[in-house]
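Engineer: dropping a prediction and its sequence here:
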Amino acid sequence: MTDMNPSPAPSGASAAAEKPAAAGRLLGAADIRHIAAEAGISPTKKFGQNFVIDPGTVRRIVREAAVTADTRVLEVGPGLGSLTLAILETGATMTAVEIDPPVAQRLPHTIDTYMPDARNRLTVINKDALALTSADLPEFSGDEPFTLVANLPYNVATPIILTLLERFDMLTSFVVMVQKEVADRLTATPGSKIYGAPSVKLAWYGSAERVGNIGRHVFWPAPNVDSALAGFTRVQSHAGPRDPQLRQLTFQLVDAAFSQRRKTLHAALKRMVPDEVFHTAGIDPTRRGETLTIDEFAALATALRQSQHEQGQASS
């Protein structure tokens, strides 16, 4: 782990004045290739690495995420530091989580070179984001909200998002660059052809929308797919805070319903949900999973849990 602990962030109205935008410059294509060559780093498919070479793109991501000097930022997959520098440019304090050891080791040196005044506001952790816990990120485990701003590895983007939202209650928003098809699925609404388990699970935590498209030419190497920006805000359900203990059962129903999306709920969930549970939840069993909102899936899980509880009492 490379750990450069930032000094405590100032609070209150004077924070922005105490942390002005950092002096320095962002990375262009020549800088990225120079850093990679000097450090002996080559983009790998294993880690889904495509490095951003356009300063305008990373500034756009930071702008969409509304990052200011008062924002606490988590970045996953910083790569060679293009987006990292754009985040630090605002005066924000941040932690970058990088799975590739040589890349994680190189990042602080890049900040020293291109934006040295921002060095004490960056912490770099060499770890798989899917294995992160509150012990790894103590600075994000309190009661203060933070935001995720990242160019996520395309092959694991959805698991990373859902894992972080589950483990960190104060992750209240994100703007991430992902494969366009992933962004479409994350932000899809009930009834659409691309609405599926990722759409429903993300909706458990809040509201998502697509906030922009990204061309292939801004990456090195250029990917074979288009990219997009997905934005998210954590919100409560209309019925109030969701029951965390109900989440696992709800997600099991979601996975089962979408594993056979051509089938009705009655057929897809026949091994899990008795007929009377549909009636209790007010859900028509002839509907398909792709037509249900997250609130309806949660209502079905609530009715199923109550049925299981009653059966357990009857048998005891």
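Structural biologist: Perfect, thanks for sending it.

Engineer: all contacts plus neighbour counts: C-alpha atoms, from now on.
Structural biologist: Fine.

Engineer: was I right about residue 84 contacting residue 78?
Structural biologist: Yes - look at residue 84 against residue 78 with Cα atoms under 8 Å: they come within range, at 6.2 Å.

Engineer: overlap of the contact sets of the two?
Structural biologist: Common neighbours of residue 84 and residue 78, using Cα atoms under 8 Å, 6 or more residues apart in numbering, are residue 96.

Engineer: buried sites along stretch 49-62?
Structural biologist: Using 16 or more other Cα atoms under 10 Å as the burial criterion, the residues of stretch 49-62 that qualify are 49, 50, 51, 52, 53, 54, 55, 57, 58, 59, 61, 62.

Engineer: I should have written stretch 137-154 there, sorry.
Structural biologist: For stretch 137-154, burial by neighbour count (16+ other Cα under 10 Å) applies to 137, 140-141, 145-154.

Engineer: cool, stretch 186-200 as well?
Structural biologist: Residues of stretch 186-200 classed as buried by neighbour count (16+ other Cα under 10 Å): 186, 187, 188, 189, 190, 194, 195, 196, 197, 198, 199, 200.

Engineer: farthest pair within the buried residues of stretch 137-154?
Structural biologist: Spatially, the most separated pair among the buried residues of stretch 137-154 is 141 and 154, at 26.4 Å (Cα to Cα).

Engineer: what is the burial count for residue 88?
Structural biologist: Residues within reach of residue 88, counting by other Cα atoms under 10 Å, total 27.

Engineer: excluding its backbone neighbours, what's nearest it?
Structural biologist: Distance criterion Cα to Cα, 6 or more residues apart in numbering; nearest residue to residue 88, sequence neighbours excluded, is residue 118 at 6.2 Å.

Engineer: then this one, side by side with the first:
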Amino acid sequence: MVELLGPAEIRGLAAELDVRPTKKLGQNFVHDPNTVRRIVELAGVGAGDVVLEVGPGLGSLTLGLLGAGAEVIAVEIDPVLAGRLPATVAERGPEAAGQLTVVGADALRVKAADLPAEPVALVANLPYNVAVPVVLHLLAELPSLTRGLVMVQTEVADRMAAGPGSRIYGVPSVKLAWYGRARKVAAVPRAVFWPVPNVDSALVSFERAQFSFENKKSGTEESIVDKEALFGVVDAAFAQRRKTLRAALAGWAGSADRAGAVLAAAGIDPRTRGEQLDVGDFARIVAAAGRAPRSSGA
């Protein structure tokens, strides 16, 4: 049986390692065993699952995942924390020690080749300042990831799961939607962390799905679209989100007239704003850009 960490154990480990949680690394350690159990349950991981955990810290969630029978690949940028984690597992769940691999690396730069196996799930308490970039990087780099559950700042969770037309809908919402479905599943109280953060937290789940979009002219489903091209259009559309798409995409397309022609070819009103489009609409813009004629000035 794996013993989870409580408040006293968390503070004891921090004191032993002379760890002083920093805002720069987004370090807020979960010290409530019931919260850990809830996260593991909501993640739906168990025996035989290879789970990627980013920022395991002192090991609270790591122990919970191992206790559920999962194989855990823990990516930790802090060498002191990375070095202590195997010993913590050996002390509190020796029978699960062989299920853990610690990779000392920056999650924003980790590659598939850096990992000993292909993870199927991402379960993590992510540093809030890099949560979205980390998730997008890992989804792009690790096609084996089919699902995940991450704890992030509530405002970030809302943006990740937002739909078109919402004030908080933006770049993270669209790019995550390209990979699959994201949804906010639960709030996490501040009191379960040490130190107590000055922001609220929430859990976001996602499931990877094969991207497709409707060709409105033929009525058929298409799946071929260049991701980088799509993301470029999304970035351009939301860089000036108060402008109409005709104006916002002028730089991307080469001119406002060219942007208008592409939008018309995609079946989208040029007066529309980016926050009104779903990921399929952005894909249609990319597809139309390859068909719409260029003017000599563009």
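Structural biologist: Sure thing, it's come through. Here the structure is a predicted model, which means the values were calculated and not measured.

Engineer: of the buried residues of stretch 137-154 of structure 1, which is the nearest to residue 177 of structure 1?
Structural biologist: In terms of Cα to Cα, no member of those lies closer to residue 177 of structure 1 than residue 151, at 4.6 Å.

Engineer: now do the helices in the stretch 1-150 of structure 1.
Structural biologist: With DSSP state H, counting those that start in this stretch applied, the stretch 1-150 of structure 1 shows helices at 15-18, 29-39, 55-64, 82-88, 101-114, listed in chain order.

Engineer: any chance of those in JSON lines, plus distance to residue 223 of structure 1?
Structural biologist: Below are these laid out as JSON lines (distance: least, Cα to Cα, whole Å):
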{"stretch": "helix 15-18", "distance to residue 223 of structure 1": "37"}
{"stretch": "helix 29-39", "distance to residue 223 of structure 1": "15"}
{"stretch": "helix 55-64", "distance to residue 223 of structure 1": "15"}
{"stretch": "helix 82-88", "distance to residue 223 of structure 1": "17"}
{"stretch": "helix 101-114", "distance to residue 223 of structure 1": "19"}
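
Engineer: so what's the aligned residue in structure 2 for the residue nearest to residue 88 of structure 1 up against?
Structural biologist: The alignment partner of residue 118 of structure 1 in structure 2, by TM-score structural alignment, is residue 96. Taking Cα under 8 Å, 6+ apart, we find residue 96 of structure 2 in contact with 2, 66, 67, 69, 89, 90.

Engineer: residue in structure 1 paired with the first one?
Structural biologist: Going back to what we said before, that points to residue 2 of structure 2. Using TM-score structural alignment, residue 2 of structure 2 lines up with residue 24 in structure 1.

Engineer: tally of neighbours for its match?
Structural biologist: By the criterion of other Cα under 10 Å, residue 24 of structure 1 has 17 neighbours.

Engineer: that one touches residue 114, doesn't it?
Structural biologist: Yes - using Cα under 8 Å, residue 24 of structure 1 is in contact with residue 114, at 5.5 Å.

Engineer: what lines up with residue 263 of structure 1 in structure 2?
Structural biologist: Counting by TM-score structural alignment, the partner of residue 263 of structure 1 is residue 243.

Engineer: residue range for stretch 40-57 of structure 1 in structure 2?
Structural biologist: Using TM-score structural alignment, stretch 40-57 of structure 1 lines up with residues 18-35 of structure 2.

Engineer: quote the end-to-end distance of the matching stretch.
Structural biologist: 25 Å (Cα to Cα, to the nearest Å).

Engineer: so who does residue 212 of structure 2 touch?
Structural biologist: Here residue 212 of structure 2 is in contact with 221, 222, 223, 224, 280 (criterion: Cα under 8 Å, 6+ apart).

Engineer: same thing but at 10 Å, please
Structural biologist: Neighbouring residues of residue 212 of structure 2 by Cα atoms under 10 Å, 6 or more residues apart in numbering: 178, 220, 221, 222, 223, 224, 225, 279, 280, 283.

Engineer: my read: residue 214 of structure 1 touches residue 178, true?
Structural biologist: Yes - with contact defined as Cα atoms under 10 Å, residue 214 of structure 1 counts as touching residue 178 (9.3 Å).

Engineer: quick one: residue 42 of structure 2 from residue 70 of structure 2, how far?
Structural biologist: Following Cα to Cα, the distance that separates residue 42 of structure 2 from residue 70 of structure 2 is 14 Å.

Engineer: more neighbours: those two, which one.
Structural biologist: In this view residue 42 of structure 2 and residue 70 are compared by other Cα under 10 Å, and residue 70 has more residues nearby, 22 against 16.
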